[in-house]
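Visitor: below: sequence and its predicted model.
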Amino acid sequence: MSEAGLRIRFSDVGKAYRRRHLKSFLLKDILRGLAREEDETDKFWALRHVDFEVREGEMVAVLGQNGSGKSTTLSLVAGASHPTEGRVSVRGRVAPMLALGVGFEPDMTAPENAYVNASLLGVSREELSERLEVILRFAELGDFVDTPVRHFSTGMTARLGFAVAMHVDADILLVDEVLAVGDGAFQTKCLARIRELHAECRTMMFVTHDLAAAREICTRGIWIRDGEIAIDAPIEECLTEYQAYLDAKG
């Protein structure tokens, strides 16, 4: 397939974690553990043999039950973890909305944290200055704008993180169950912003259990089951298959 417009590629990707940890700190036991070949039974494969491509402008819902490998997939795209096997290729600036507000400095104000957060996403201070007013207005912080973040509610912190990520001109947005941030009016505003980004040909991967939101936002679905892709199809087909699976499980 053509490389033009390619944003994300997973090639036979696997991600494994150790099931158990070394309990003995005696030198002889540590050396024995280092000398022993790693036993496959020690591994838990969160993902295995995963292949897919995502192109510019695609809005992809990543579906599956808890523990299926959805969030692991997004963490690999974000570069927060690395594959145990296979290859992950990502082209473009990535804005991960995986744990909004994590990493904010509690003694800094909203504008100060916005500058730090944006710099971690590769945005210059000059670029952020041009968008700061829009970001703060979007976050709906009211009189708390110049208050240290430690005094924010969880929702306020999440709204600020969402607002920054949504306004940094990222090529790829990674959204993990964050559209529950705020009240109904704020969620409506978030959806409107996502539609604007779609119109600008941005790419998004959206992990969610909300099938109605997936239908509204996305054009394609990837259903992950037990660490492997069960179906990769247009959103309606994917949702129909996934819902049938859930219904059958009761």
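Guide: Right, received. Where do you want to start?

Visitor: going forward, measure contacts and count neighbours with C-alpha atoms only.
Guide: Will do.

Visitor: now stretch 218-231, how far from the chain's geometric center?
Guide: On the basis of C-alpha atoms, centre = their mean, to the nearest Å, stretch 218-231 sits 15 Å off its chain's mean C-alpha point.

Visitor: span of it from start to end?
Guide: End-to-end span of stretch 218-231 (C-alpha to C-alpha, to the nearest Å): 15 Å.

Visitor: show me where the protein has strands.
Guide: Applying DSSP state E to the chain gives strands spanning 6-18, 43-55, 59-63, 85-90, 94-97, 172-176, 203-207, 220-225, 228-234.

Visitor: to Leu160, which of these lies closest?
Guide: With C-alpha to C-alpha as the criterion, Leu160 lies closest to strand 94-97 of these, at 11.1 Å.

Visitor: contacts made by that closest one with the rest, please.
Guide: Identification of contacts with strand 94-97 by C-alpha atoms under 8 Å, 6 or more residues apart in numbering yields 78, 121, 161-162, 165-166, 168, 170-176, 178.

Visitor: tell me how many other residues surround Leu31.
Guide: 11 (other C-alpha atoms under 10 Å).

Visitor: what do you get for His198?
Guide: Neighbours of His198 under the rule other C-alpha under 10 Å: 18.

Visitor: next, the one to line up against it:
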Amino acid sequence: MRCSNEKIIEVKNVSMKFNLSKEKIDNLKEYIVKLVKRQLLFQEFYALKDVNFSVKKGEILGIIGLNGAGKSTLLKIIAGVLKPSEGVVNINGTVAPLIELGAGFDPNMTGRENIFLNGAILGYNQNFMEDKFDEIIEFSQLQEFIDVPLKNYSSGMKARLGFSIATLLNPDILIVDEVLSVGDFKFQRKCEERIKDMINSGTTVLFVSHSINKVESLCDRVVWLEKGKVKAIGNSIELCNKFKNYKE
């Protein structure tokens, strides 16, 4: 067994509430008037409700569920992108979230400039990024486009650059949300190989994919979410088979 008994992630009583507007507001003036008069009507919506589970160091945990079950919201909370409305998440290690690749990119800056910008956002200093620059370019295969403004990149090119930067180091925890579905087939294979290298080095992985077969083959356990609540937690093969035959 590759994982230890040490807990690296603990999700305790986590809920995420959003306020959804009940009415259509056509312009900013109308919104401000209603806000001042306290006439705005909202409906509470829980994307997650009282979610509890833990992850052991070195474990590969899949998160499954139908669209709208709360999978991506949960990953963003664990990554620190969102703060839960209720509950806490305890993390014991460094986290690399492969959720929205290149979310901090500036479209008017070149690929070269965005490498250093994104590196700074991830906490890497200038000297480190200079040392890793050639490695990033080689992996992303964007040599001919590195001095072109990012607004001229395709979505696949942006993803290639974002992935190459985000996986510079082996983190303690890797969060993967559909990142393997972007880019061309050859680059997807490169991404898979790099993630496998991280897994083999002992990195803990949280994995979400629309391909239930990938979850089944890659993960040790899965958390099954349904309408924001935990439906089941258990062996990946057993629960993935149940999920395939499940009708809500």
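Guide: It's in. In this text, all values refer to a predicted model and were calculated from it rather than measured experimentally.

Visitor: quick one: which of the contacts of strand 94-97 of structure 1 is most hemmed in?
Guide: Result: Ile172 is most packed of those (other C-alpha under 10 Å), 29 neighbours.

Visitor: before we move on, back to that, indicate which one of the strands of structure 1 is closest to His151 of structure 1.
Guide: With respect to His151 of structure 1, and counting by C-alpha to C-alpha, the nearest of the strands of structure 1 is strand 94-97 at 21.6 Å.

Visitor: now that closest one on structure 2. Mean distance?
Guide: Here strand 94-97 of structure 1, set against structure 2 after superposition, deviates by a mean of 1.7 Å using mean C-alpha distance after the TM-score superposition for structure 1.

Visitor: what comes up buried for that strand?
Guide: Going by neighbour count (16 or more other C-alpha atoms under 10 Å), the buried part of strand 94-97 of structure 1 is Val94, Ala95, Pro96, Met97.

Visitor: quick one: the last one from Met108 of structure 1, how far?
Guide: Computed as C-alpha to C-alpha, the Met97 of structure 1 to Met108 of structure 1 distance reads 20 Å.

Visitor: could you do the third one as well?
Guide: Separation of Pro96 of structure 1 from Met108 of structure 1 (C-alpha to C-alpha) stands at 21 Å.

Visitor: most distant residue from the centre of structure 2?
Guide: Ranking residues of structure 2 by C-alpha distance from their mean position (C-alpha atoms, centre = their mean) puts Lys37 at the top, at 38.8 Å.

Visitor: what's the match for it in structure 1?
Guide: Aligned counterpart of Lys37 of structure 2 in structure 1: Asp29 (TM-score structural alignment).

Visitor: now swap in Gly104 of structure 2 and tell me
Guide: Match for Gly104 of structure 2 (TM-score structural alignment): Gly103.

Visitor: just want the most central residue of structure 2.
Guide: Per C-alpha atoms, centre = their mean, the C-alpha nearest to the average position across structure 2 is that of Ile99, at 2.8 Å.

Visitor: for that one, what are its contacts?
Guide: Counting by C-alpha under 8 Å, 6+ apart, Ile99 of structure 2 touches Lys76, Ile175, Val176, Asp177, Glu178, Val179.

Visitor: kindly recompute the last result at 10 Å.
Guide: Counting by C-alpha atoms under 10 Å, 6 or more residues apart in numbering, Ile99 of structure 2 touches Ser72, Leu75, Lys76, Ala79, Val81, Phe163, Ile175, Val176, Asp177, Glu178, Val179, Val208.

Visitor: got CSV for those, with distance to Glu226 of structure 2 too?
Guide: As requested, the contacts of Ile99 of structure 2 are exported to CSV (distance: C-alpha to C-alpha, whole Å):
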residue, distance to Glu226 of structure 2
Ser72, 13
Leu75, 15
Lys76, 17
Ala79, 21
Val81, 22
Phe163, 29
Ile175, 20
Val176, 20
Asp177, 17
Glu178, 19
Val179, 22
Val208, 14
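
Visitor: kindly indicate which of those residues lies nearest Gly202 of structure 2.
Guide: Nearest to Gly202 of structure 2 among the contacts of Ile99 of structure 2, counting by C-alpha to C-alpha, is Ile175 at 13.9 Å.

Visitor: so how far is Met157 of structure 2 from the closest one?
Guide: 21 Å.

Visitor: ok, now His210 of structure 2?
Guide: 22 Å.

Visitor: verify the stated contact: Leu128 of structure 1 with Asn113.
Guide: No: applying C-alpha atoms under 10 Å as the test, Leu128 of structure 1 and Asn113 come out as separate, 11.3 Å apart.
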